[in-house]
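Q: sequence plus predicted model, see below.
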Amino acid sequence: MSSRRHQMDASAVGIRMKDAHTRLDSAEFQLAGDSPHEWKHAAEIAVSAGIAASDAVCGHVLGYKIAADSHRDAVTALREAATSSVAKHLEVLVAAKSTQSYGDRLPTRSEAERLVLHARRLVEAAANILRS
């Protein structure tokens, strides 16, 4: 396994899927708040939930997750493990990662809702893939 690919067994896949669900729950809780700071936190956690779900799918289907500086590699791996439509959710989420994690601009509720929705769809797709 290369340094960019980290092998995953069934236990690791289960942990990442539980991470995805827990983070999505947290994002939805923060999204319900009235403060733009809560929405920023919701958006940031949504990105993390999507990455965890992607790791679970890739680990389940491919036997590894991507651990690289470029999230494009993770999107490519998810496209291989699932479908382009599933990978599109991750693509949107990782495109927002820097802004949400390191930026100093607060998102609107609508912007945060959009990211939480992408995370929810990716987590749901991942759960379905892991069940099959």
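A: Ah, there it is. Numbering: from 1, shown residues only.
Q: okay, CA-based contacts and neighbour counts for the rest of this
A: OK.
Q: what residues are up against the spatially most central residue of the chain?
A: Closest to where the C-alpha atoms of the chain average out (Cα atoms, centre = their mean) is residue 50, at 1.0 Å. By Cα atoms under 8 Å, 6 or more residues apart in numbering, the contact set of residue 50 is 20, 89-90, 93, 118-120, 122-123.
Q: save those as CSV, and put in neighbour count too.
A: Listed next are the contacts of residue 50 as CSV, based on neighbours: other Cα atoms under 10 Å:
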residue, neighbour count
20, 31
89, 23
90, 30
93, 27
118, 22
119, 32
120, 23
122, 27
123, 29
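Q: how far away is the residue nearest to the centre of the chain from residue 69?
A: For residue 50, the distance to residue 69 equals 17 Å [Cα to Cα, to the nearest Å].
Q: another one to put next to it:
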Amino acid sequence: MSAHDVRVRRDDARSFLETARLLVECDVQADWTTAGSNAVLGGIAASDAICGAVLGEHHNGEDHREAKRLLDRATSPDTTPGVNLKRLVDEKTNYQYSSARVTLAGTRRLITALERLVEKMDAVLQG
């Protein structure tokens, strides 16, 4: 990933976070679903930015376990970012393809995981 690519993914992560924060305040489950979906996408973008800045690459594929391993490598010895990414991608299918289990509390937990990833991303990119 180039420095430009890292900045684009950083901006994506921040935008997904801001949108998720707005939508979670709505009273409609469909908005919570969209907020959660944005949180998932934001987490992937933040992970890409971190990995791109530290390793010069990001995960490009459907195996989210591999994305977590790459993020763990980029943030070693801190495994918390990988835990937050896993929390997000574990809910990807539920929030993007089936909203049967979507709750306000669950959506808030996803947004918290994204906030932590964005904080780590900002620390990595500033340091």
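A: Arrived safely. Just so we're clear, the structure is a prediction, and the values are computed from it rather than from any experiment.
Q: map the residue nearest to the centre of structure 1 across to structure 2 for me.
A: Aligning on TM-score structural alignment places residue 50 of structure 1 opposite residue 43 in structure 2.
Q: and what of residue 19 of structure 1?
A: Per TM-score structural alignment, the equivalent position to residue 19 of structure 1 in structure 2 is residue 12.
Q: need the contact list for that match.
A: Counting by Cα under 8 Å, 6+ apart, residue 12 of structure 2 has contacts 42, 45-46.
Q: residue 55 of structure 1 now?
A: Contacts for residue 55 of structure 1 (Cα under 8 Å, 6+ apart) come out as 13, 16, 64-66.
Q: ok, now with 6 Å
A: residue 65 (Cα atoms under 6 Å, 6 or more residues apart in numbering).
Q: also the one 3 residues further on?
A: Residues near residue 58 of structure 1 by Cα under 6 Å, 6+ apart: 64-65, 81.
Q: any idea which of the residues you listed is the one closest to residue 36 of structure 1?
A: residue 65 (32.7 Å; Cα to Cα).
Q: the alignment partner in structure 2 of that closest one: how many residues sit nearby?
A: In structure 2, the residue paired with residue 65 of structure 1 according to TM-score structural alignment is residue 58. Residues near residue 58 of structure 2, counting by other Cα atoms under 10 Å, number 22.
Q: which SSE is the aligned residue in structure 1 for residue 116 of structure 2 in?
A: Taking TM-score structural alignment, the alignment pairs residue 116 of structure 2 with residue 121 from structure 1. Element membership for residue 121 of structure 1, per DSSP states H and E: helix 109-131.
Q: ok, average deviation of that helix from structure 2?
A: Compared with structure 2 after the fit, helix 109-131 of structure 1 shows a mean deviation of 0.6 Å (mean Cα distance after the TM-score superposition for structure 1).
Q: which helix in structure 2 runs the most residues?
A: helix 29-55 (DSSP state H).
Q: immediately after that one, which helix or strand?
A: helix 64-75.
Q: got a list of contacts for the helix or strand following that next one?
A: Sequence-wise, the next helix or strand downstream of helix 64-75 of structure 2 (DSSP H and E) is helix 80-90. By Cα under 6 Å, 6+ apart, the residues outside helix 80-90 of structure 2 that reach it are 40, 43, 68, 71-72, 113, 117.
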